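Enquirer: With the input below, show me the fold.
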Amino acid sequence: MSREVFCQLTAGDANVLMSMLEQEADRPSPFSILLREKLNHSDVYFREDIPPNVVTIDTQVAFTVNGLSIGPQILVRNAEGLLPSFALSLHSMRGLAILGLAVGQKTEFLTDDGHSEVLSVQHILFQPEAEARLKQLGQRLIEPIDHAPQVVSFRPRPRRAVVSRDDDPDPSAA
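Expert: Alright, predicted model coming up:
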């Protein structure tokens, strides 16, 4: 991975990568090297602060590999294997390489068979963090209306005049 690449991760994405690194142990491979580079050269953001143009886990993204268009695909944390064609595993070289890149950024990495690939992010169709911010903003703009009846009224009650039936004046009248 090129060191000029500016990688941005959510705290959750960084945690996933750290657990993947623990599983990799000390086996040197292109994947573990890229994984270490991601963790060493990234800025970590809170979920609500990550820019909407950055690839995070569960983002639907269109990208190119060596100039060929790929996607859109959803970056998933599932292991490689029997994934549908619209899914890209974070456990693959391409999936790991694209995580944390912003639209317009590119990175170069070595595949397991030693070939070089240049991956470039073209367009983000859906980012879960940006979607959550939009929903939260929409909820703030629309104040909920409570149509439930009031159980207790706190309005002052009108005072009623007390009419005494006995002719005995009270002691203050004396």
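
Enquirer: alpha carbons only for contacts and neighbour counts from here, please
Expert: OK.

Enquirer: got the residue ranges for the strands in the chain?
Expert: Here the chain has its strands, by DSSP state E, at 7-10, 42-45, 60-65, 68-76, 87-89, 106-110, 116-126.

Enquirer: Next, format these as CSV and append distance to residue 21 and mean neighbour count.
Expert: What follows is the strands of the chain, written out as CSV (distance: least, C-alpha to C-alpha, whole Å; neighbours: other C-alpha atoms under 10 Å):
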stretch, distance to residue 21, mean neighbour count
strand 7-10, 15, 24
strand 42-45, 15, 17
strand 60-65, 24, 20
strand 68-76, 17, 18
strand 87-89, 15, 23
strand 106-110, 18, 19
strand 116-126, 22, 19
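
Enquirer: possible to save these as a markdown table with distance to residue 27?
Expert: Shown next, in a markdown table, are the strands of the chain (distance: least, C-alpha to C-alpha, whole Å):
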| stretch | distance to residue 27 |
| --- | --- |
| strand 7-10 | 24 |
| strand 42-45 | 22 |
| strand 60-65 | 26 |
| strand 68-76 | 23 |
| strand 87-89 | 20 |
| strand 106-110 | 16 |
| strand 116-126 | 20 |
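
Enquirer: what's the closest of those to residue 31?
Expert: Between residue 31 and the strands of the chain, the tightest spacing by C-alpha to C-alpha is seen for strand 106-110, at 8.6 Å.

Enquirer: when you compare where the closest one runs with where strand 116-126 runs, what's the angle?
Expert: Angle of strand 106-110 versus strand 116-126, following axes from the mean of the first three to the mean of the last three C-alpha atoms, to 10 degrees, is 140 degrees.

Enquirer: Which residue ranges of the chain form helices?
Expert: Remark: helices assigned in the chain by DSSP state H are 11-24, 30-40, 93-98, 128-141.

Enquirer: please give me the structure for this one as well, since I'd like to look at both together:
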Amino acid sequence: MSMHQPCVLTTKDFSIIETMRERCLGQDDPLAPILKQKIETARVVFREDVPENVATLSSRVTFTINDGPPGTRVISHQHMTTPVGMFLSIATRRGLALLGLAEGMQFQLAGMHGGIETVRLIAVNYQPEATARARDLAAHAAPRPANAVAAEHRIPALTLVRSASPAPRSHTPAADLPDDPGPSAA
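Expert: Sure, this is the predicted structure:
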């Protein structure tokens, strides 16, 4: 990814990247140059405005490394221990490289054993922001039945439960009962 081609980050993702950079171990940290480039080139948008083809946190993406076989992972915030092979943390170089890329874009980073490694985003299979927008749109666009409005304004019926397990009751004359009915009467 060249310095002129910005990544797209939600405000939340950008804040996380900034925090990661502040906590960075220094220039020897392998994430430091990636964090710097992401912050310097980021186009920050609200979650409602992020294009659906951009990799955000919790997105399920398909990608390649050096044009090798494609892999599919969920971009996560922290290292995930289970299930193995399902998540790719942004605390790793490859996970961080994918964050903010649009489909078809690539990010070049220094390889672990020298050379350049190219991470290319093939597809965003699922993006939580796009799913939330579609759900909100469907909720506002769907016609509501007339009785749905009336049902929303009904007062729910309450059932008073004295105990989770019924206690055996002894038959006591009414004269022996105290005058204060106790908190259960409230």
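
Enquirer: Superposed, what's their TM-score?
Expert: Here the TM-score for the pair of chains, by TM-score structural alignment, normalised by the length of the first structure, is 0.78; 151 aligned residues with a C-alpha RMSD of 2.2 Å.

Enquirer: roughly how far apart are the residue nearest the centre of the second structure and residue 42 of the second structure?
Expert: Nearest to the geometric centre of the second structure sits residue 58, at 4.5 Å (C-alpha atoms, centre = their mean). Distance, residue 58 of the second structure to residue 42 of the second structure, using C-alpha to C-alpha, to the nearest Å: 19 Å.

Enquirer: Residue 134 of the first structure matches what in the second structure?
Expert: Superposed on the second structure with TM-score structural alignment, residue 134 of the first structure falls opposite residue 134.

Enquirer: if I look at that match, how far off is residue 148 of the second structure?
Expert: Distance from residue 134 of the second structure to residue 148 of the second structure, by C-alpha to C-alpha: 21 Å.

Enquirer: neighbour count winner among the two?
Expert: residue 134 (12 against 9; other C-alpha atoms under 10 Å).

Enquirer: From residue 105 of the second structure, how far off is that one?
Expert: The value you get for residue 134 of the second structure to residue 105 of the second structure, if C-alpha to C-alpha is used, is 25 Å.

Enquirer: try residue 52 of the second structure
Expert: Distance of residue 52 of the second structure to residue 105 of the second structure, computed by C-alpha to C-alpha: 14 Å.

Enquirer: Kindly report the same for residue 96 of the second structure.
Expert: 14 Å.

Enquirer: Which one of those two is surrounded by more residues?
Expert: Taking other C-alpha under 10 Å, residue 96 of the second structure and residue 105 do not tie; residue 96 has more neighbours (23 against 18).

Enquirer: Not counting its neighbours along the chain, what's nearest the more buried one?
Expert: Of all residues not flanking residue 96 of the second structure in the chain, residue 90 sits nearest, at 4.2 Å (C-alpha to C-alpha, 6 or more residues apart in numbering).

Enquirer: The one you found reaches residue 73, doesn't it?
Expert: No. Contact criterion C-alpha atoms under 8 Å: residue 90 of the second structure and residue 73 do not qualify, at 11.6 Å.

Enquirer: close enough to count as contact, residue 69 of the first structure and residue 118?
Expert: No. Under the criterion of C-alpha under 8 Å, residue 69 of the first structure is not in contact with residue 118, lying 11.8 Å apart.

Enquirer: Residue 68 of the first structure pairs with which position in the second structure?
Expert: That one, residue 68 of the first structure, aligns with residue 68 by TM-score structural alignment.

Enquirer: Run a quick neighbour tally on residue 38 of the first structure.
Expert: Other residues close to residue 38 of the first structure by other C-alpha under 10 Å number 24.

Enquirer: For it, give its distance to residue 98 of the first structure.
Expert: Distance from residue 38 of the first structure to residue 98 of the first structure, by C-alpha to C-alpha: 10 Å.

Enquirer: try residue 1 of the first structure
Expert: Residue 1 of the first structure is 11 Å from residue 98 of the first structure, by C-alpha to C-alpha.

Enquirer: What range does stretch 33-42 of the second structure cover in the first structure?
Expert: Using TM-score structural alignment, stretch 33-42 of the second structure pairs with 33-42 in the first structure.

Enquirer: Run through who's touching the matching stretch.
Expert: 1, 3, 6-9, 14, 17-18, 21, 96-97, 100, 109 (C-alpha atoms under 8 Å, 6 or more residues apart in numbering).
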